[in-house]
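Enquirer: Coordinates for the following, if possible.
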Amino acid sequence: MSGEQERARELGRIPITASIVGVQKAATSTMHAMLVRHRLVAPTFQNDPARQERNWHFANKELHFFDDEERDWSAPDYSHYYGSRMQEQQTIAVDATPSYVMWPGALARMRAYNPDMLLVASFRDPIERAFSQWSMGRGQRNPYPEFRDAIEQFDDESMLDHVPPGAGRWSVHRRSMVIRGLYGAQLVRGLAQFPREQWLMLNFSEWVRDYTAALDAITDHLGLHRFRRYPPLGHNPTPEEHTGVPPTADDIERLVARYADDLTLFEQLSGLDVSSWPTRRIATGSMPAEELADKFARRFVPSS
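Expert: This is a model prediction of the structure:
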């Protein structure tokens, strides 16, 4: 065995006791990437024993354990859900799968696994979040339709309560583009599983403004000492330029109407101040829908 392989030997396994549960496109990848650089946080690995024998393969944060519909949830096997202690000082392992807060039954399954789980959830303006998911999806093998068509096609609120029969994870991911922004409805379900004191709820806008303060809040919540040197922010992989038809002010107004009541519920449940979010500002008349539409339109380039 080479020196590098010897250094990669697993010293033991650590139960996962904390999870970044949402939401997608709200810096969850960055948060997890920073956390695993903390000296007390053990990594999690994909369950691939053959690869692990030859070369440790770090998970790219998302274990997708509790949103796996192929598992037998009547008698779940948790043996593959763990962190790998690679250094003696590591004491905690953290999952980070941002679909958990939205996925039907995921948090109930997590509660059955460990009712004392500590949860972190980052929330972003729902229209900006939807546009960011759409932006990412435009570059995939089966690209999303134009934004106007996507907000019409991918708005099935029943998916908060059940996964459609035969729907795979990526199908649900795509078809839930709009409902992922119904944070109030998701928190009603989430707080029925875990009490508020086990949640740390973050405002993505504040993360962007001062990520070190938000990172301090996360380490405090998880019972870890704060970073002495903060890891640098990573690159955002979401595409910056698009072709096609930009969202119009009418599209924005449609989404504002979709989210307005739920956003009020979310603010009451979370305690977060969302007054600066474009959705709230447009709903209250302090920002024209055209302003957000113009912001998105600047991301589009003419077709070649």
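Enquirer: okay, CA-based contacts and neighbour counts for the rest of this
Expert: Fine.
Enquirer: Can you show me the strands along the stretch 101-250 of the chain?
Expert: Assigned by DSSP state E, counting those that start in this stretch, the strands in the stretch 101-250 of the chain fall at 118-123, 199-203.
Enquirer: what's the longest helix in this protein?
Expert: helix 249-270 (DSSP state H).
Enquirer: Second chain to compare with the first, below:
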Amino acid sequence: MPLPDFLVIGAPKAGTTALHAALARHPRLHMSAVKEPKFFLTDGPPPTGGGPGDARTYREHVWRREDYLALFEGAPPGALCGESTPFYLYDRAAQRRIRAAIPGARLIVVLRDPVERAHSNWTHLWSAGLEPIGDVVRACAEEPRRIAAGWAPFWHYLSLGRYGEQLEHLYSLFPREQVLVFRYRDLVDTPARALDRICAFLGVETGVITEVPRENVTAHPDPSLTHRLLSRSLRAAESILPPGPARAFAESVEGRLQQRGRPRRPLTWEQRRALIPAFADDVALLQRLTGEDFGDWLRPRERSGGLVGTRPTGQRQARNGRPRGA
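Expert: So this is what the prediction gives:
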């Protein structure tokens, strides 16, 4: 079986899960059975250890080649195969592995306001009981220490949003005509147009898929005593219990935490202003690389919202057993 023809490579928390589901509805596109296999993130087995919850994430990696190829079994004749792992854009080694294995691959990049992306990322981990710091600005300040300690990329709230650096490296490996870059807000505001643009880029019929599935609101539990106790018990269980019981315990705790939470609260201007300087130079680089204006990312937000619905996240987790990563 061949390797995939195209990849959705980034960024995390930028609608890639919803995009994967939308593309799967096109009769000429066959998306991997596992949405986020992470195959190109390693040359072999994934690492162990890291930050809270990382061990569970590493166990989800589809790292054996035969298992990865099996994700595309059953593709209709003539269909293009694709997968969506939003960490490929961030991981320079993954970019090189893709170049070595599939030099002709088409690559799809979705970029979200990096401050909003970082906040959504932090909220995801806080609501899952994994993030021990209840303020996004203070949690971002811990990033250098966490990276040095080997915490997985999903904890790299700020670094994941430095798209200019990531695209600069990607363009050194792939010709620009193989890379499609567009904004997350295009999926939100004009989904039919965004999907047509992707289909045209892949060379399949346009006008076939017109909607992007709605994502669920990530609950935002208050920093209560209950939240602290449940979160600590979840993190402790990972180091005490074997993988099976630890996963079951985590699912139970995460469900309780998110059922108690309110929908994600927007950033205040003070929080946004504190995080914008981390991206100012990279936004300038991104504008030079793409020729597009991303200056709105350095200003107050005029609105909030995204690919969200109204069902509590805890209900979603009861079905699939883990929080969504993108």
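Enquirer: TM value for the aligned chains?
Expert: The TM-score (TM-score structural alignment, normalised by the length of the first structure) is 0.71; 245 aligned residues with a C-alpha RMSD of 2.8 Å.
Enquirer: thinking again about what came up before, report the mean deviation for the longest helix of the first structure after fitting onto the second structure.
Expert: In the superposition with the second structure, the average deviation recorded for helix 249-270 of the first structure is 1.6 Å (mean C-alpha distance after the TM-score superposition for the first structure).
Enquirer: Check which helices and strands that helix is in contact with.
Expert: Of the remaining helices and strands, those touching helix 249-270 of the first structure by 3 or more C-alpha pairs under 8 Å, 6 or more residues apart in numbering; DSSP states H and E are helix 126-138, helix 183-191, helix 278-283, helix 289-297.
Enquirer: Most tightly packed of the strands of the stretch 101-250 of the first structure?
Expert: Neighbour counts (mean count of other C-alpha atoms under 10 Å) averaged over each of the strands of the stretch 101-250 of the first structure peak at strand 118-123, with a mean of 24.
Enquirer: so that one matches what in the second structure?
Expert: Aligned by TM-score structural alignment, strand 118-123 of the first structure corresponds to residues 106-111 of the second structure.
Enquirer: so how much does the matching stretch differ from the first structure once superposed?
Expert: On superposition with the first structure, the mean distance recorded for stretch 106-111 of the second structure (mean C-alpha distance after the TM-score superposition for the first structure) is 0.3 Å.
Enquirer: Just give me the match in the second structure for residue 198 of the first structure.
Expert: Match for residue 198 of the first structure (TM-score structural alignment): residue 178.
Enquirer: How about that match, nearest residue that isn't a chain neighbour?
Expert: Among residues not flanking residue 178 of the second structure along the chain, residue 106 sits closest, at 4.9 Å (C-alpha to C-alpha, 6 or more residues apart in numbering).
Enquirer: Does that neighbour touch residue 5 like I think?
Expert: Yes. With contact defined as C-alpha atoms under 8 Å, residue 106 of the second structure reaches residue 5; the gap is 6.5 Å.
Enquirer: before we move on, back to that, residue 249 of the first structure is nearest to which of the helices and strands packed on helix 249-270 of the first structure?
Expert: Closest to residue 249 of the first structure of these, according to C-alpha to C-alpha: helix 289-297, at 4.9 Å.
Enquirer: So which elements touch that closest one?
Expert: Using 3+ C-alpha pairs under 8 Å, 6+ apart, helix 289-297 of the first structure sits against helix 249-270.
Enquirer: give me that answer again for 10 Å
Expert: In terms of contacts (3 or more C-alpha pairs under 10 Å, 6 or more residues apart in numbering; DSSP states H and E), helix 289-297 of the first structure is packed against helix 126-138, helix 249-270, helix 278-283.
Enquirer: and residue 42 of the second structure, how far is that from residue 8 of the second structure?
Expert: Residue 42 of the second structure sits 17 Å away from residue 8 of the second structure, going by C-alpha to C-alpha, to the nearest Å.
Enquirer: who's more crowded, those two?
Expert: Taking other C-alpha atoms under 10 Å, residue 42 of the second structure and residue 8 do not tie; residue 8 has more neighbours (25 against 16).
Enquirer: A strand includes that one, no?
Expert: Yes. Under DSSP: H, G, I helix; E, B strand; the rest coil, residue 8 of the second structure sits within a strand.
Enquirer: secondary structure class for the residue nearest in space to the middle of the first structure?
Expert: In the first structure, the residue lying closest to the centroid (C-alpha atoms, centre = their mean) is residue 98, at 2.7 Å. Secondary structure, three-state DSSP: residue 98 of the first structure is coil.
Enquirer: same thing with residue 247 of the second structure?
Expert: Under the three-state scheme (three-state DSSP), residue 247 of the second structure adopts helix.
Enquirer: Alignment lookup: it to the first structure.
Expert: Aligned counterpart of residue 247 of the second structure in the first structure: none (TM-score structural alignment).
Enquirer: can you tell me how far residue 247 of the second structure sits from residue 3 of the second structure?
Expert: Applying C-alpha to C-alpha to residue 247 of the second structure and residue 3 of the second structure gives a distance of 31 Å.
Enquirer: Okay, buried residues for stretch 188-206 of the second structure please.
Expert: Neighbour-count burial for stretch 188-206 of the second structure flags 188, 191-199, 201-202, 204, 206 (criterion: 16 or more other C-alpha atoms under 10 Å).
Enquirer: I misspoke; the intended subject was stretch 291-299 of the first structure.
Expert: Under 16+ other C-alpha under 10 Å, the buried positions of stretch 291-299 of the first structure are 292, 293, 296, 297.
Enquirer: doesn't residue 251 make contact with the third one?
Expert: Read it as residue 296 of the first structure. No. Counting by C-alpha atoms under 10 Å, residue 296 of the first structure does not reach residue 251; the two are 11.5 Å apart.
Enquirer: Between these two, which contacts overlap?
Expert: residue 290 (C-alpha atoms under 10 Å, 6 or more residues apart in numbering).
Enquirer: who touches residue 181 of the first structure in this structure?
Expert: Applying C-alpha under 10 Å, 6+ apart to residue 181 of the first structure gives the contacts 23-24, 102, 123-130, 255, 258-259, 262-263.
Enquirer: ditto for residue 283 of the second structure
Expert: The neighbourhood of residue 283 of the second structure, defined by C-alpha under 10 Å, 6+ apart, consists of 113-114, 161-165, 276, 289, 293-298.
Enquirer: List just the nearest of the residues you listed to residue 99 of the second structure.
Expert: Using C-alpha to C-alpha, residue 165 comes nearest to residue 99 of the second structure of those, at 17.4 Å.
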